[in-house]
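S.K.: Would you be able to build a 3D model of this:
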Amino acid sequence: MQIKTPDIGVDKATVAEILVKVGDTVDVDDSLVLLESDKASVEVPSTSAGVVKSILVNLGDNVTEGVALVELESEDASSAATEVQQADASEKTSENTPTSLPDQEIMQELTSHQPHQAANSTQASKAASSSSIVEVQVPDIGVEKALVGEILVQVGDVIDVDQSIVVVESDKATVEVPSSVSGIVESIEVHEGDTVKEGVVLIKVKVAGGTQADTVVETPKVENVPAAATKSEPVAEAAPAQSGAIEISVPDLGVDKATVAEILVKVGDTVEADQSIIVVESDKATVEVPSSTAGVIKVIHVELGQKVSEGIALVTIEGKAQADAAPVAAKAEAPKAAVTKAETAPAAPSAQAAATTDNADKLTKEQNAANSKVYAGPAVRKLARELGVILSEVKASGSHARVMKEDLKAYVKTRLTTSQPAPVAAAAVQAAGLPKLPDFSAFGGTEEKAMTRLQQVSVPQLSLNNFIPQVTQFDAADITELEAWRGELKGNFKKEGISLTILAFIAKALAHLLKEEPYFAGHLADDQKSVLLRNEIHMGIAVATPDGLTVPVLRNPDQKSVKQIAVELGELSKKAREKKLSPKDLQGANFTITSLGSIGGTAFTPLVNWPQVAILGISPATMQPVWNGESFDPRLMLPLSLSYDHRVINGADAARFTHKLTKLLADIRTLLL
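M.R.: Here you go, the predicted structure:
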């Protein structure tokens, strides 16, 4: 068998040292090769015991995941070869050397069985003993390679035929591998996180001798593995001939209940597998529920505004049978269909919990690059991209700090279910302090109109502003030259599909200034005796949507170019308008910009967004006469409104801050100095 390069968290690495030589005997987990990248050095362990048959790489070679490093000959194969050689030698000796009659009979018996021994390796000889060791291997699971996600047995466990022993996962499915024999687990040959493929030994099982041993000898044969795996093929063939009604239910959203915000389909629509059908909202997140199968919508069981929880039926679909045939056939196949769980996995609620969003990549290129540096498998990386999770923030439980799928799910559930108790409690106090509304029936009456969900969620947060002693500093920046430069650039940007707005330049200038003035991006400590200064800049950008104002977060603008900022501002605005923002997109800001664009007005007093201590408001720029010492020049002036928490920021500091910002915007070249 070949030992290949596992997923080491980087695109490629260099062979720095070869730790074995041809002929060496190695055990499971013995280090074979040392790989180095510009980030780490990793020793690649052997996933099986055996003798080094050949070394397939050289010092200095660049290797990637899946490249073969060393070829091993298993100990069983080696011993089988030795036995055959000994038998050959004995046969030759019998031809030339006189022996006693009993010896001749023994040699004849040995010779008559020799072809059978060569064909069945050591297993035939073991079957004759009182007990034997049988290797259980990876069957044909429909993919070239997979990762060991979970080991379901321990050494010493008594297992039965078809009992699941290992869970392997690829980026397409999770499969439980059943045991082909019954007996006692003698050893486990793989570890969680190992990359395996068809034929790799998973465990060794000690089975009873006699008839049972004769039976299990045939099971692990390489030629029989595909035959066992093809038991799932009739399922695929039978699928087109079947059809049936399938109910799509609310998956595990991580919250007790949610509200149906939007129904994306209607009765009679044809949908594909993984197509979003319903949008549900909680006070913490908006989630699109996908269909687990392709088919035609027959019934819609919910209405807009209805409260739903996990398990409640959303729609009934007349399936095309591809999705529902697998579970039917699985019942007929009983335990032997364990390998085919990859077919039915999309219909399971646990899998739907991981698929609460569509398959779109919700991470930026920079975030994907950061994720590539974290030790995790392809299935975990794919799920992280779909959910918009940065893997470095997830607590890893796997060996060698490997992020497992369960870690990712736990992280997402925590973020969805963890609320901010302080805002809710404070809002309750504030609401309790207000008197009830008077009766307006004598003045023409009233008509009650429900606020949008977003507006309702914003009430507690906005009410916190009543506890902040807020002051607003007004200023104006001369952006005449900046606007002229933007006009020169935006044509080429537009050809690339990028909208270059003045906001991108303001965000860049602000990020630069916040590095010099960290208190404006800090937080007042709970004891109100200190200020918490943040190590990074994460800027909230207020976006107006039909449902209300939402504030997605622009990450690390100080580390990005104006072009990168423009691209991300466009992406955040689009996601906000389409209700595609994840909880991660709304968290962690330490300064906010809110702009009226070209709507109108001359100035306003934006509200500080707790727990931040400052917010910048931008009003529409206008041409104004500005005295140059001799005459008035027409200049494009941009009104700025800086609101701040006076407990943290003094008025003089705020005035200096806005003055510095106007200088930066008047001559953006100073950012380069």
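
S.K.: contacts and neighbour counts: CA atoms only from here.
M.R.: Noted.

S.K.: Which helix runs longest in this protein?
M.R.: Counting by DSSP state H, the longest helix found in the chain is helix 75-96.

S.K.: How far away from the center of its chain is that helix?
M.R.: 54 Å (C-alpha atoms, centre = their mean, to the nearest Å).

S.K.: Alongside the first, I'd like the structure of this one:
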Amino acid sequence: MDVKVPDIGDFKDVPVIEVLVKPGDQIAAEAPLVTLESDKATMEVPSPAAGVVREVAVKVGDKVSEGSLIARLDAKERESRSGAKPQEPATPEQPVAASRAGTPPVEHVEPEKPFREAPAKADGRQAPSVDRAEPQKSSVEQPTPRKEYGGPTATIPPPWDEPPLAPAVIDEEAFQKAHAGPGVRKLARELGVDLGRASGSGPKGRILAGDVYKFVKSVMTGAAAPAAAPAPGGLAVAPPPKVDFAKFGPIDTKPLTRIQKIAGPGLHRNWVTIPHVTNHEDADITDLEAFRLALNKEQEVKVTLLAFLMKACVAALQKFPNFNSSLEGDHLVVKKYWNIGFAADTPQGLVVPVLKDADKKGVLAIAKETAELAAKARDGKLSPGDMQGSTFTISSLGGIGGTYFTPIINAPEVAILGASRAQMRPVWSGSDFKPRLMLPLSLSWDHRVVDGAGAARFNTFLAGLLGDARRMLL
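M.R.: Next up is the predicted model:
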């Protein structure tokens, strides 16, 4: 049986970052075979059936697309083994070679560790491995890997003080077009090198690892311009100062998670290239909250405030279509579909699943689907398709706290709504003060597309919908 890459959305040439099986391994149905990493998510390719791995067709660093061959599986082996008795615990003379049946790896649900484990474990599993070229770190690494975050580093500068380059704003389009292999691209990401500005010495101008180090050396000696390339719009960002924090007291150093590494450059780009403005509004949700609590007593699906927010936002976006658009050069692309992204907090970092066709779904259906997407996000099981196609995003901190904040627009969208924790406040009714449950809303918008008057009208209309849910039916 040939195992191929399933539907992974619009992504192509996605790198393989882990191979979790080897020939001869006996695996269960749905057991992960390889791990892929796009620019937005990490995903596993599961086995479609139980059996024995006959051949692995990819290796770490290979790029695959939908339909690419991953492995060949001898599914008949499952039938011949079905009547066998359960495997006894291995004795020292019989090491457990590679039994992965029914034992899904757990490395993917934990945050990244600051150091890599040994290449292979006793049970035959392959630990995560990445072809790294980091000669600058040899002088500060310890002979014994740390197993926990942090650790005593009072006499050692932080590991990321050693690399010669500060984090850079990279021209992503030029980076993608550069003639370089996966290993070189990864090395360039780690060193903050824009491959679009590096010269290649390989065949047909291919950029090699030595070319990346040569570029770094030229920057350090002043022969080339700093690696922090100007962002779109001509904004040049100076690198932060390098400080040996250990001189002033004990410190802990923690690596960024994979999601933080992927999302960080995009957040920085969005913040410095989009002219953000944030409007705040308070919505009276006293009656809506009472209705929500009563609804939860009547049916099994737990309805959260997010479901009502999504439904109200769709109505507001339909009334003010510029908020459901994207800016492309001197044209505005107004979308006639309404897909709402929502920020989900996970142990690995912030991800944004997308609820598709929100305008065609009721509150109960929205509540059920967002709960399923949030669960997949926490388990690290979101597919690329689960995070594509959003036209507007909601970031809700209601379960944590806060009053107002400035959410960062999720380009290429032009607006994002932030919701904080609702609080009881005295509100003047015209004759006296009455306690009302008020929800703080924060709308960030792109001033190139939206003006202040339009944002104020959007917020006022949205608050009115939340104050009287019957208006959502109009």
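
S.K.: Would you mind giving the residues in structure 2 matched to the following helix or strand past the longest helix of structure 1?
M.R.: Next helix or strand after helix 75-96 of structure 1 toward the C-terminus (DSSP states H and E): helix 101-120. Here helix 101-120 of structure 1 fails to align to any part of structure 2, judged by TM-score structural alignment.

S.K.: that older thread, also compute the angle for the longest helix of structure 1 relative to helix 101-120, please.
M.R.: Per axes from the mean of the first three to the mean of the last three C-alpha atoms, to 10 degrees, the angle that helix 75-96 of structure 1 makes with helix 101-120 is 140 degrees.

S.K.: In helix 75-96 of structure 1, which residues are buried?
M.R.: 75, 80, 83-84, 87 (16 or more other C-alpha atoms under 10 Å).

S.K.: State the distance from the most centrally placed residue in structure 1 to Met623 of structure 1.
M.R.: Centroid-nearest residue in structure 1: Ala384, 1.2 Å away (criterion: C-alpha atoms, centre = their mean). Here the criterion is C-alpha to C-alpha, to the nearest Å. By it, Ala384 of structure 1 lies 48 Å from Met623 of structure 1.

S.K.: what do you get for Ala173 of structure 1?
M.R.: For Ala173 of structure 1, the distance to Met623 of structure 1 - C-alpha to C-alpha - is 61 Å.

S.K.: one step back: help me confirm that the residue nearest to the centre of structure 1 is found in a helix?
M.R.: Yes: Ala384 of structure 1: assigned to a helix according to DSSP: H, G, I helix; E, B strand; the rest coil.

S.K.: Alignment lookup: it to structure 2.
M.R.: For Ala384 of structure 1, no residue is aligned by TM-score structural alignment.

S.K.: Would you agree Ala384 of structure 1 is in contact with Leu408?
M.R.: Yes: contact status for Ala384 of structure 1 versus Leu408: in contact at 7.4 Å, counting by C-alpha atoms under 8 Å.

S.K.: So which residues of the stretch 101-250 of structure 1 form helices?
M.R.: 101-120, 123-127, 211-218, 224-229, 233-238 (DSSP state H, counting those that start in this stretch).

S.K.: Can you say which of those helices is nearest to Gln352 of structure 1?
M.R.: Relative to Gln352 of structure 1, the nearest member of the helices of the stretch 101-250 of structure 1 by C-alpha to C-alpha is helix 233-238, separated by 21.8 Å.

S.K.: equivalent range in structure 2 for that closest one?
M.R.: By TM-score structural alignment, helix 233-238 of structure 1 lines up with nothing in structure 2.

S.K.: With stretch 73-92 of structure 1 instead?
M.R.: Going by TM-score structural alignment: stretch 73-92 of structure 1 matches no residues.
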